[in-house]
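Visitor: Provide a 3D model corresponding to the input given below.
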Amino acid sequence: MQDHTGCFISFFSDTEPLLGPDTSAEEQLLRRQGTGPMAWNETGGFFSSDDDVPAPDIQVHAALGIVRDEGLAAPHEPGMSFGPYVARPASRGSVRLRHSHPYAKPRIFHNYLADPDDRRRLREGVRLCMRIAREQRLASLLRSDLRGAADAGLAPASDSDQDIDDFIRTQSFSFYHPSGTCMLGKVVDHELRVHGLENIRVADTSIMPTLVTGNTNAPAIMIGERAASFIRMSAG
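Guide: Purely as a prediction, here's the structure:
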């Protein structure tokens, strides 16, 4: 079990939010005219936690609104958020059977940030986002500085290792890229067929031996298209 784990730091602003909990009108505007607040693009980038790493190992997202409850809460308050995650995690979890009954839920053990190197990388990612938030051109648009954000529980109390680690411990969550539990070669063969079973294939990111550095949407589509190709060839 591999996943991208990270957290967000958030800052209040005086700019009214573009979107509220009900986005039906904005969605209609997007469909009819291709414009409006639903047409905005999220900003992000890849960074290296250390000069010695061979490739970027931190992905940072920037989003409008205050991120609470793992990004699942409606953004009622105007603001801006920055979210780093560990792009190439060393920590590994597992998915195991809980019971022989086919409808029993599996036992999922995420084991996020168990490897100390993952914690170090995420710490540097949070520190980078705090440095970005201090940039004068951005700070002038925000109502709260790092101290105000920390008082609201939205940022670390300081950029010390201890304060950042305390924040990470309570605020980290999955960025929803679970992978690796039906690994290619061990669980499925080169045509994604499950070893030892007939007519069963796996076509999602669980077949990845190693989690990709960035988002998994495009790789998941590619895996599905490849599985469809294998099925068509076997049917012919």
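Visitor: When you work out contacts or count neighbours from here on, use the C-alpha atoms and nothing else.
Guide: Fine.
Visitor: Counting neighbours, what do you get for the spatially closest residue to D161 that is not a sequence neighbour?
Guide: Spatial nearest neighbour of D161, chain neighbours left out: R123 (7.2 Å); criterion: Cα to Cα, 6 or more residues apart in numbering. If you count neighbours by other Cα atoms under 10 Å, R123 ends up with 25.
Visitor: do the same with V53
Guide: The number of residues packed near V53 is 9, by other Cα under 10 Å.
Visitor: Repeat that for A139.
Guide: 16.
Visitor: and what of A133?
Guide: Applying other Cα under 10 Å, we find 22 residues neighbouring A133.
Visitor: Proceed likewise with the subsequent sequence, for comparison:
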Amino acid sequence: METSFDYIVVGAGSAGCAVAGRLAQAGGHSVAVLEAGPHDHSAAVTTPLGLVLTTGKAGPRNYGYRTQRQPLLNERRGRQPRGRGLGGSSSINGMVYIRGVPRDYDRWAEAGCEGWSWEDVLPYFRRSQCNERNGGRDDALHGGAGPLNVADQRSPSPFSRYFLEAAQSAGYRYNPDFNGAAQEGVGYYQLTQRNGERWNAARAYLHGGEAGRLSRLPNLHVLTDTQAVRIVFEGIRATGVEVRRGDEVQTLTARREVIVSSGAFGSPQLLMASGIGPADHLRELGVSVVVNSPDVGRNLQEHVDVLLYQLKVGSTDLLGPSVGMAWRMFNEWRRYGRERTGMLTGNVAEAGGFFKSDAGLDDPDLQAHFMTAAVTHPMRWGQGYSCHMCVLRPHSRGLLRLASPDTREAPVIDLNMLTDPRDMEALIKGVHILKRIFDQPALKRFGGVFGDPHLRADGSDDDAIREIIAQRADTAFHPVGTCRMGSDEHAVVDPQLRVRGVEGLRVVDASIMPTIVGGNTNAPAIMIGEKAADLILGRRTAVLEATTETA
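Guide: Below you'll find the model as predicted:
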């Protein structure tokens, strides 16, 4: 195996695949991308509904992190599934393609992140995307020839349509494109799929959609089952990465740069294990300090989310354990094998919406995911439907710290959820929105019974809603912000994504977000990888407008 490369990318998640693929595509440089998990050539990954098998407990494709006990959530631990393997979380997520709104990125620029306004990042969203609605053509907001395939759902459940009908009856407008001119409203989510199969970041950027290959580019070296132990420095310059492959530990050398793309948990963990972080914390664990960077691991943000209105309805158009469902799924598996259509192409969260908790807001601050399953813990017998509501721009901030210098051990994750009372008040208003929707005849006609003892049919009592939120709220699986980008001296990385205080080292993933965006975070993470490649290569944004090359 080669041990020396121009660029080493640590982590083959959404951003890591994008930056590695683009650097390799540029030619003239050797690029290694390191991934602690396995390859992604598995039916559990490529079959969209396979996410129900991979997002539960920790396993070969899911780190399955748990947070510290949250005092305002009845001392419960939050779930934080994170993808392990090529594609990272894009291999196990709900495939929902959402960018947020322009103001999300303009806010970054106003906070000192020059070059990250909406005008700056939109070309990278467009370059990354092949939106099937466009038929291979670009338009002002969408790309038609990028490597990341985005498609309308092939076989949505009729209950997703009933939800949209109920929402419109409650006064919320239908929105055919959440990534269009306006985000507010209800509609179907577009998914990162192609021909009924998951189109993860590895498929888009590393092996060009071809099964059974790790890379289609001769200068791109994809190393799976390779755990990064620490970044190697000569003085203050990053020169390589110490890795563990099986029982063997070796050092890989980076002639130009080391690029850390291990996500909102993995990136700060690796920086701290390598000596970049709060000096007192590192010394307590016996880690030699390279740079005292107190904000590594701070600024942790997550969409606080509550699962509500779980109703049991006897229909095999909905998911859930039953004899009838077992027979239905047998036939659906055969259908999927023949046609790549049917329930197995679904993502459970097929429809949803964006809402304002206050009419005076410029942008929606709440997001709903309608679920074609009554998701209870533990899962109970029978089918049903349910709905999530989350706060898009939470004010609460969490913290990540090392449990051990060993990067194989999960870090300490404390989200401090709902510690800012504004988050609770917004979520309560979101519950009232859902109650109005679920009270409409389009859904109420099916009857059904509540599938969770924590939930009550009467949503008019705010104190009762607070109790429900404390019992049921959790994460939306969108952690960001722990290696904050900025122009101030406390920022972990500068607007070029270079780690402050050292040379030859960047962070490229959702951890660099100063503030979380208003929506699912996979598409923005891929945008960050796309933009980072041009920053590393010294290209200007204008170059993007002249090319439609794909990875």
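Visitor: still on that earlier bit, so what corresponds to the residue nearest to D161 of the first structure in the second structure?
Guide: Alignment note (TM-score structural alignment): R123 of the first structure maps to I428 of the second structure.
Visitor: got a list of what its match touches?
Guide: For I428 of the second structure, the contact set (Cα atoms under 8 Å, 6 or more residues apart in numbering) comprises 462, 465-466.
Visitor: All the helices of the first structure, residue numbers only.
Guide: Remark: helices assigned in the first structure by DSSP state H are 24-33, 116-133, 136-139, 146-151, 161-171, 217-235.
Visitor: deepest of these, which one?
Guide: Burial of the helices of the first structure is given as mean neighbour count (mean count of other Cα atoms under 10 Å); helix 116-133 ranks first at a mean of 20.
Visitor: what's the mean distance for it versus the second structure?
Guide: Its matched residues in the second structure lie on average 0.9 Å from helix 116-133 of the first structure after superposition (mean Cα distance after the TM-score superposition for the first structure).
Visitor: what's the angle between that helix and helix 161-171?
Guide: Interaxial angle of helix 116-133 of the first structure relative to helix 161-171 (axes from the mean of the first three to the mean of the last three Cα atoms, to 10 degrees): 100 degrees.
Visitor: any chance you could map the strands in the first structure?
Guide: 5-6, 9-12, 43-47, 58-64, 79-86, 94-96, 107-109, 173-174 (DSSP state E).
Visitor: Minimum distance to L184 of the first structure: which of those strands has it?
Guide: Each of the strands of the first structure has some distance to L184 of the first structure by Cα to Cα; the shortest is strand 94-96, at 15.5 Å.
Visitor: Buried ones in the closest one, by neighbour count?
Guide: By neighbour count on 16 or more other Cα atoms under 10 Å, the buried set for strand 94-96 of the first structure is empty.
Visitor: Ok, stretch 105-113 of the first structure next?
Guide: Neighbour counts over stretch 105-113 of the first structure (16+ other Cα under 10 Å) mark 110, 112-113 as buried.
Visitor: okay, the longest strand that the second structure contains sits on what stretch of the first structure?
Guide: Across the second structure, the strand with the greatest residue count (assigned by DSSP E) is strand 248-260. Alignment of strand 248-260 of the second structure against the first structure: no match, by TM-score structural alignment.
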